[in-house]
Structure formats: structure tokens, C-alpha cells
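# Dropping the sequence and predicted coords here.
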Amino acid sequence: MNPDLMDAINQLEREKGISKEVLIEAIEAALISGYKRNFSSAQNVRVDINRQTGEVKVFARKEVKEEVEDPRLEISLDAARQINPNYQLEDVVEIEVTPKDFGRIAAQTAKQVVTQRIREAERVLIYSEFIDREDDIITGIVQRQDSRFFYIDLGKTEALLPLNEIMPTDHLKHGDRVKAYISKVEKTTKGPQIFVSRTHPGLLKRLFELEVPEIYDGTVEIKSVAREAGDRSKIAVHSIDENVDPVGACVGPKGLRVQTIVQELKGEKIDIVRWSSDPSEYVANALSPSKVIKVIVNEEEKMTRVVVPDYQLSLAIGKRGQNARLAAKLTGWKIDIKNESKALEEGIIQPGEQLNLSEEMEENIEN
């Protein structure tokens, strides 16, 4: 075997972290198969690679027997003692059988094994890196598309963006830079597969973490996200510091922070609402931008009945029920919306009754 290959193996150990001994043992195992295949041998052989020079030797291993039945696997005691007088029955004798042109086969086999081990090691490193980044956001470049996926170049590897995980407003083409959410990392025989999404609610959450320092440092918490990708989303936020307005922090100066996210999501509308431990307040906030007169909470059935002004009914329900549907997803409460006239008629509310909201909450709903 070429001494240069030993230098390459030593370098791989330093740079890739692949053990030199593991590599050499793998090459020796591959050479045994290569020897048997190329020289039609049924012998029990051992291959030895000199760790310094890279020299390869092949030894036939034969058991010492009183009567030899298979000369490929056995040797007589007399023949063994001609090699070394100390041999006894049942000992194993090693006889060098290295073919003349075995160096060429050894070099080819070694290169194949090293290449394979490098590929395996890189796969392990890539898997280790990305399995720790599940539920995180990545930026890549669109490479190509087939009937199932967009292939996103991440530098070291590719991510798979399923066609059903892109937003209706996405019009991706080769060379586009795109942000996506790592939804799943799988280990396969072909290496790690990284699945990403543009529709996952986690993408919206991570984008806010990137844009809003108060979320990143933990002052503002994202309590819940509800999303209909490419159309409208709602996000509930809470501040652990009473001096920090969570909604204002997410909107940013002149709306710059939220607008950056809206642009990344191709114009997706985002309602930022204040979270509350009081379900009546939380549901009222979640139905923003609609005003709310009253919220009646049924704890047992996890259900709320919400009364809104007559002129706000369509706004509260939203186009194709979207506003109410997102509010229910956001809060985890079922929401039944009635207009004021119907609620008065059914005695659900009394004339002049109104939900007791703080001025700050009322301002939130109006916005």
C-alpha cells in the first residue's frame, strides 16, 4: 500500500476525528474479502498492515492436526514443526501468502474504504449538528424542485422542503434565499434527512425571537401561536416585567419589527395579542380586532360564549370564520360568538352590560 495513504489516514484522524486504528482495521477486513474474491481462496486468512510503512502482508491461518482433511485450513504436525519446532496440536500456524500484485489491490481497496468511512463520518457529524437544531430556523438557497420537494442547500448538506409545507404565497425558484423551520431530522442509510417547513407555527415563533430582543432575553414570552400560513396568524405574548409592553415590543418602533416578519412571510397578516391568565380577558384579546361586550366562561366544557356589538359580528367571526378559528386555536377554548341583539333577546346580557376590560386591554383590542 502506498505510504502516502498512511499519511492521508493520519491526516484524516487529525482533521475528521476518524480513528486511525478503526480505519486500518476496516481496510484489513476489506482486504480479506478482496483476497478471497480475487484469488478464489477458501483459506482462513489474516491481513496485516504495518502502521508505520503501510506495507501489507497476507497470512494463511492453518490449524495443526494429526490428520489433514482440508489442506487449505489445516497443516500436519510434522509440517508445522518444520516452520517452528514448538508447535503443538490445535495450535494455529500463520504462513505468508501475499500475492505479488497484492499491493495494487490493497491500495484500491484502502482508498474505497477510506472514502466510505469519510462519508460515514461526515454523515454522523451532519446528523449530530442538525438533530440538535430541530425546532430551530435555518436559512438556505433553493437548488432544485421535483414532484415532492424543494431541495434547499444548507452548505454541508441539503434540506427537504415538502411541497405541502410551502405557503400559498411562496413562489420559490432556483437561487432564492429562504428561511425555514427544521421540523424533523431522520437518520437513514443514505445519510441524514432534514425536513423543513414554511407553514409550521414554529417558524413564526422563531422569527419573532430573531427580531425582538425582549423575547430573546426572556423578558417577553410567546405563550401561544395560531397560524394559517400565508394568510393570517395570531400570537399571544406576555411580559414578566410590568414596565415592558409585550405587544409594543413585538410591533417595534413604527412597526418595523413586525413588518420585517410580515415581509419574510410574504404579506401574512399577524395579530399580536396580550396573553392573560383570565380566560375571559384572553379570549376577548384573541378576537382582536373585534370589540367584545361580554365573555361567559364554561370551565367544565372549556367553552366560552362571546357577545359582540351587532356591527362587529362579521369582524369577530372573520372571513370564512378565520378570526374565530384562529382565536380558538390560540387560546385553546371553544368560542361561540353572538351579536348583541341576539344576546339581549336570549337574556345572555342585560342592557348596558359590557365586559370590564382595563383601558390598556381596550386599546389592544381597538388596535
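That came through, no problem. Numbers count the residues shown, from 1 in each chain.
# Please make it C-alpha for all contacts and neighbour counts, starting now.
OK.
# longest helix anywhere in this structure?
The longest helix of the chain (DSSP state H) is helix 102-131.
# packing partners for it?
Counting contacts by 3 or more CA pairs under 8 Å, 6 or more residues apart in numbering; DSSP states H and E, helix 102-131 packs against helix 3-16, helix 20-38, strand 177-188, strand 191-197.
# three-state assignment of the residue of the chain most remote from its centre?
What lies farthest from the middle of the chain is residue 78; by CA atoms, centre = their mean that is 65.1 Å. Under DSSP: H, G, I helix; E, B strand; the rest coil, the three-state class of residue 78 is helix.
# ok, structure two:
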Amino acid sequence: MSKEMIQALDALEQEKGVKKEVVIEALEAALVSAYKRNYNQAQNVDVEFDPKQGDIHVYAVKEVTDEVFDSRLEVSLKDALAINKAYEIGDQIKFEVTPKDFGRIAAQTAKQVIMQRVREAERSIVYDEYSQYEDEILQGVVERRDNRFIYVNLGKIEAVLGRQDQMPNEKYEAHDRIKVYVTKVENTSKGPQVFVSRTHPGLVKRLFEQEVPEIFDGTVEIVNIAREAGDRTKIAVRATNDAVDAVGTTVGPRGARVQAVVNELSGENMDVVQWEEDPADYIANALNPAQVIAVQFNDEDNDRSATVIVPDYQLSLAIGKKGQNARLAAKLTGYKIDIKPESEVEFVDDDELSEAEVEAAAAADDQDNASQAPSDDTEVDQANDEADETPVTPSTHDQPQA
């Protein structure tokens, strides 16, 4: 038994990286419990394992006292001095009490401890490997599902895709290969657990890093992402090099780069907009594809709110279906956005208009002039069609009915 024990400890250290001392400490603690359980002993006990010879010794630990009340826990000073004249009251003395048949119990206990340490070591290795993938993309295979989770095989571990992390426009079937974003890796009592997502904004960011080399190397920076997974995402970008067109680079030739991300996300629409340091320009860009005449900030409010004025015929487009365009723009910029049609605004101070807004206003005027042409009825019908969407705006102001 001693030779087998030493070999097992050596193998565990070499193959799993578990220090021999750690296993011996756990083994000694387990043997103490095994001794008390099998021999109905309640005294203080120490178990010592000799890593060189493989021998196991059990010792009863007793305290030196003047008067003995419990012989299992105490030894008289007289008896202690007979052993060694240096002993004093309060000293601890070890008496070997190793049972003759303790070797069998020790072998069983050692096997259990070693197996437990092997499992812990394997779990630790898996945890260390996958914890480095937090906030990264991994590709896995759908293994199975239940009422709450989709289970994705990542190779050495099965990740959990919760209901809130599943795309509403996707169905996951066994053997499907999918890319997932690792949100969290935990080391639990049952082993490491990996949580992944298909709805996290980080998935969009990592996908663009894979498709756009300029984003990966930092030439183009993703400033912020506002996402309603499965439907639409707005992404704000800026270039660290003035010679680079951030939006054009991100979209790619003929939209190839952004289309690759759209395809990976099962048709989720992508709006790539230019980030601007000027909040007015940034908000105007964020409301793309709608034209913006002016952005006015409510200085008396401390909650970062702005009123955005758009041409009447662009109102539905600016708000978006069920308020989505305005909602995503607000999330992207960090401003509460109140959208008003131009006809409801009596006066707009030109000094508050950014250059981009002045150009947009001019374009809106040109559009209004063009609307006097014989094609008037067609454009009115188009405006009515857009208004029929019954837009929902984040503003508390009532919108006029088309």
C-alpha cells in the first residue's frame, strides 16, 4: 500500500500539477475523520503520513494535567514525567494508537481523497483556461436544451445560454454551430460554469473586430453600441487617424463588412454612425436615417435631455417603428431625446445650430420646394404611409396625427 500511495501522489503532481504536500494535508485530515468514524473515538487525534516510506501513524493527543477527568483527552503530570521529565502542566503529548487493521481503511480513504483532488485539479485547469475568454467570442455547438437554457459545447466544457441571452429571431437546434459571447466564468462547488450570450452588445463589438482590421488594430474605434438584439443596432465609430473614414471603413466596400455581421446575427439591422465630440452633431448622426433641422439642449435640466426638430415629413422616420430609432439614439448618445416636427416650433435660434444641422435644414427646405411639383399627391401618400406606423416617441409630447 505504501508504494502504491507514493506512486499515486507522484503521478498526481506530475500529470495534474497538484502539489504532493496539498494532497498529504487533505489525506491526513480525511484519515482523522475515518479513524473517529470507524473506531468510535472522540479524543483529539493526529494522523501523520510519511511521504518517503508511505507509512501512516495515528496519534492520540492528550494534555498534561494535575488531575485526570477524561483519560481520552488528558494525562497526569506523574505519567507525563515518566515519559519525559521536561513535560509541564498544559503540554501536549502524542500517544500512538494506530490500529492494526487501519491500513485497509487508510487505503480506501486515500483513494477517495486522490480522486477528489484529481477532479478538483481538472476543474481548476478548465476554469483557468476559460476564464481568460471572458468578454471574448467563442464558437460552439448546440448540445441540448431545456425550458430555461440552451447548452453549448465549447470543447472542454458545456456553456449555458440563458433565455434572456437568446436572440428572439433565432431557433437553436442540436448540432447547430454558433458564435457566443462569454459574459462570465464562475468556479463553483460543482466545477467551473461558463455563461454565454447572443444578445450582449459585446458580441457586436467582437464581430466587427473580426470583420474590420482597422477596428481590430485601433485605427477605428467603437465608441458605443446601442442594441435591441435580433432587430436593430446602432454603433458609433470614430477614427484615430484623420485620413480614415470611420463609417466607410466599418461598412466596407459595397457594405460587405457590415453585411457579414448582419448575416452572423440572423439579419439584425446595423446603423453605423459617426461619433462627434459636439453633442448636437452626435445626436443628429444617431437619428440616422432621419434628417435633423436642429438640436436644442434643455440647460435647466440636469438629466441630459435635448429637443430635436425634424421636418414634418421625417417625423415618423426619426421616431422609428414603435419608437425604436429614437430609443436607440437616446441609448447611444446618453441623452433623453424629445422629437418635434418643424411645424410645432415657432422659432429656432440659428446660433444653436451646428454646421451639420444647418446643412440638414437647407436640404429640408430644398425638399419642401421640390414638393410643390405635380408629384405632390405621391409624396403626401408616402408621408401618410409613414405616419400610419403609429410611431411611439420617448417624449411625453403628443405627436400630431398624419
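The structure has been received and is ready for your questions. These numbers were taken from a predicted model, which means no experiment stands behind them.
# And the TM-score between these chains?
Superposed pair, TM-score by TM-score structural alignment, normalised by the length of the first structure: 0.85. Supporting alignment: 354 aligned residues with a CA RMSD of 2.9 Å.
# Give me the mean deviation of the longest helix of the first structure from the second structure.
Relative to the matching residues in the second structure, helix 102-131 of the first structure has an average distance of 2.8 Å after the fit, by mean CA distance after the TM-score superposition for the first structure.
# Check the offset of that helix from the chain's centre.
24 Å (CA atoms, centre = their mean, to the nearest Å).
# could you give the angle of it to helix 20-38?
130 degrees (axes from the mean of the first three to the mean of the last three CA atoms, to 10 degrees).
# ok and helix 102-131 of the first structure relative to strand 191-197, angle-wise?
30 degrees.
# Which positions in helix 102-131 of the first structure come out as buried?
Across helix 102-131 of the first structure, burial judged by 16 or more other CA atoms under 10 Å covers 102-103, 106-107, 109-111, 113-114, 117-118, 120, 122-123, 126-127, 130-131.
# Repeat that for stretch 260-278 of the second structure.
260-262, 265, 267-276.
# repeat for stretch 80-98 of the first structure
80, 87-88, 92-94.
# okay, how far is it across that stretch, tip to tip?
Chord length of stretch 80-98 of the first structure, first to last residue, is 19 Å (CA to CA, to the nearest Å).
# Please list the outside residues in contact with that stretch.
Stretch 80-98 of the first structure is contacted from outside by 57-66, 75, 77, using CA atoms under 8 Å, 6 or more residues apart in numbering.
# Which of these fall in strands?
57-65, 75 (DSSP state E).
# Write a ChimeraX command that selects only the buried members of those residues.
Typed into ChimeraX, the line below selects the buried ones among those, using 16+ other CA under 10 Å:
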select :57,58,59,60,61,62,63,64,65,75
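# got TSV for the ones in strands among the contacts of stretch 80-98 of the first structure, with distance to residue 295 of the first structure too?
Below are these laid out as TSV (distance: CA to CA, whole Å):
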residue	distance to residue 295 of the first structure
57	85
58	85
59	87
60	87
61	87
62	89
63	89
64	93
65	94
75	95
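# Tell me if I'm right that residue 304 of the second structure and residue 331 touch.
No - counting by CA atoms under 8 Å, residue 304 of the second structure does not reach residue 331; the two are 11.8 Å apart.
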